[in-house]
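**Q** the amino acid sequence is not available; the structure is as follows:
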């Protein structure tokens, strides 16, 4: 996974992402988000279960991805029957397609946790996109998290000496983490200057620090899961970046945070 590969992939994908976020209708955005969630859930399921329980992996991914159209149609009450039906189906499949009994709780628990972890976090993008300035807030969070990741990487390589959390992510440093927070603040400052002037100067600092911290916590949590599964990447879908889930790790904890900031802090 070289810097050159990362840059080439970003040069191709970033313009497409900007066009999608800037000009796509709510329906197109929801379809795109549904596909992203479905692929991410497949990667997550395979990461923990490899080739076992293929039917259950696909069913849980499909049900989890259905959260996006449910929210897009403003029918959150359908989430209860959706999840109830999924858990009943999974329970029956595990009962009658019996795995090694001592592995049942691990395997079933992995599938169940995925349908909570990814759909409920990514799902916050749906109401965020529907806010008056929702697109601008989505641009803000993407810019801030990308700046956070980049600054953490380069400052960590240049100045990193103290390990941040070696049991989970041995290459990350405390100096890199501080650099990441600085990068997120600069990303929010960029958003304020160019397309979200409603954010005050204290807001730039507060939101930037919060996004920098939560982005890196999301990254660390994804690293924890990958180490538990003994895999380096969640997949191979994106050249130079691993799987789709590998590109979402720093964003997952940020999605709900930005939604609640935009909705309740800025009258969205």
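**A** Noted; the coordinates are in hand. All of these numbers come straight from a predicted model, not from anything done at the bench. Numbering: from 1, shown residues only.

**Q** contacts, neighbours, all on C-alpha from now
**A** Noted.

**Q** what about residue 11, how many residues nearby?
**A** Residue 11 has 11 neighbours, counted by other Cα atoms under 10 Å.

**Q** so residue 233, which state does it fall into?
**A** coil (DSSP: H, G, I helix; E, B strand; the rest coil).

**Q** in which helix or strand would I find the residue lying closest to residue 182 once chain neighbours are set aside?
**A** Nearest residue to residue 182 in three dimensions, chain neighbours excluded: residue 148, at 7.1 Å (Cα to Cα, 6 or more residues apart in numbering). Element membership of residue 148, judged by DSSP states H and E, is helix 134-159.

**Q** over to residue 256?
**A** Per DSSP H and E: helix 254-260 holds residue 256.

**Q** and the residue of the chain most remote from its centre, how far is that from residue 71?
**A** Distance from the centre of the chain peaks at residue 96, with 33.5 Å (Cα atoms, centre = their mean). According to Cα to Cα, to the nearest Å, residue 96 stands 33 Å off from residue 71.

**Q** another structure for you, compare them:
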């Protein structure tokens, strides 16, 4: 398992960093593709399996991401509410249809499309690449620190009902690792050390909450992994759950 995780990371991380550095259409295309893969797994977790609903979800994701990149957050917001109205009309015209699916569909736009959109906004900043790289480094440091400390000295369960393997010690280890790493790399990331330390602690907490939120969703759906797209890592949603919660806070910071 560890070798698979390491191999996937060694291949995937350089690709993600290179595309983030280049930015532009290629970067937005990657964000859109990752979002589509995550949405597909989310639809499996929430039992959305009819083609009409999935087409609405995938199409809306592509449209909203394009609006965000081309026209900004105002256009994205207008597009979201237009899609909300359209989906409700669709539900009326195709009645009877389970309204729980409508709720899950709209929540997918918020959870995946909306939160992924902050990576588009981050990259559009003057220090866009550094900002995106900061989020990646923070989440990777948090995940690694939490895993190593939790495996070594983890004794007290964090929230066992949601994620039985996570420990309080691991969570604290992830926070400490992230704070120290961002403080050490602050000059390279264009940051001042003390704010970088505080940002690291904050992004670690946000990332771990994102991980727990997805764990709760999987626990509710009675599914271990969101998918099997990445060897040793589970699904795409399993890999971006922490990033989804960290990106909005990073955007506010920058």
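**A** In hand now; what should we look at? Given the structure is predicted, the values throughout are model-derived calculations rather than measurements.

**Q** quick one on the thing from earlier: and the counterpart of the residue nearest to residue 182 of the first structure in the second structure, how many neighbours?
**A** Aligned by TM-score structural alignment, residue 148 of the first structure pairs with residue 142 of the second structure. If you count neighbours by other Cα under 10 Å, residue 142 of the second structure ends up with 30.

**Q** ok, back up a step: and the helix holding residue 148 of the first structure against the second structure, how far off on average?
**A** Helix 134-159 of the first structure, aligned to the second structure and superposed, deviates on average by 0.8 Å (mean Cα distance after the TM-score superposition for the first structure).

**Q** helix or strand next in line after that helix, which one?
**A** strand 163-165.

**Q** that next one aligns to what range in the second structure?
**A** Aligned using TM-score structural alignment, strand 163-165 of the first structure spans residues 157-159 in the second structure.

**Q** and that stretch against the first structure, how far off on average?
**A** Mean for stretch 157-159 of the second structure is 0.4 Å (mean Cα distance after the TM-score superposition for the first structure).

**Q** ok, which stretches of the stretch 51-200 of the second structure are strands?
**A** Here the stretch 51-200 of the second structure has its strands, by DSSP state E, counting those that start in this stretch, at 157-159, 163-167.

**Q** could you identify which of those strands is most buried?
**A** Neighbour counts averaged per stretch over the strands of the stretch 51-200 of the second structure are highest for strand 163-167, at a mean of 18; criterion: mean count of other Cα atoms under 10 Å.

**Q** name the single longest helix found in the first structure.
**A** helix 201-229 (DSSP state H).

**Q** that one aligns to what range in the second structure?
**A** By TM-score structural alignment, helix 201-229 of the first structure lines up with residues 193-221 in the second structure.

**Q** give the buried residues for the helix or strand harbouring residue 248 of the first structure.
**A** Element membership for residue 248 of the first structure (DSSP H and E) is helix 244-252. For helix 244-252 of the first structure, burial by neighbour count (16 or more other Cα atoms under 10 Å) applies to 244, 245, 246, 248, 249, 250, 251, 252.

**Q** in the second structure, which residue range corresponds to it?
**A** Counting by TM-score structural alignment, helix 244-252 of the first structure pairs with residues 236-244 of the second structure.

**Q** mean distance of the matching stretch to its aligned residues in the first structure, please.
**A** Mean deviation of stretch 236-244 of the second structure from its aligned counterpart in the first structure after superposition (mean Cα distance after the TM-score superposition for the first structure): 0.7 Å.

**Q** which other residues reach that stretch?
**A** With Cα atoms under 8 Å, 6 or more residues apart in numbering as the test, stretch 236-244 of the second structure has contacts from 34, 37-38, 41-42, 111-112, 115-116, 135-136, 139, 206-211, 213-214, 225-230, 233.

**Q** ditto for stretch 16-28 of the second structure
**A** 30, 65, 69, 120, 123, 129, 132, 133.

**Q** ok, so of the buried residues of helix 244-252 of the first structure, who is nearest residue 183 of the first structure?
**A** Using Cα to Cα, residue 250 comes nearest to residue 183 of the first structure of the buried residues of helix 244-252 of the first structure, at 13.3 Å.

**Q** how close does that closest one sit to residue 49 of the first structure?
**A** 23 Å.

**Q** cool, residue 213 of the first structure as well?
**A** Using Cα to Cα, we find residue 213 of the first structure at a distance of 30 Å from residue 49 of the first structure.

**Q** pick out whichever of the two has more residues nearby.
**A** Neighbours per residue, other Cα under 10 Å: of residue 213 of the first structure and residue 49, the larger number sits with residue 213, 22 against 18.

**Q** so what's the more buried one up against?
**A** Each residue near residue 213 of the first structure by Cα under 8 Å, 6+ apart is listed here: residue 181.

**Q** residue 59 of the second structure now?
**A** Counted by Cα under 8 Å, 6+ apart, residue 59 of the second structure has zero contacts.
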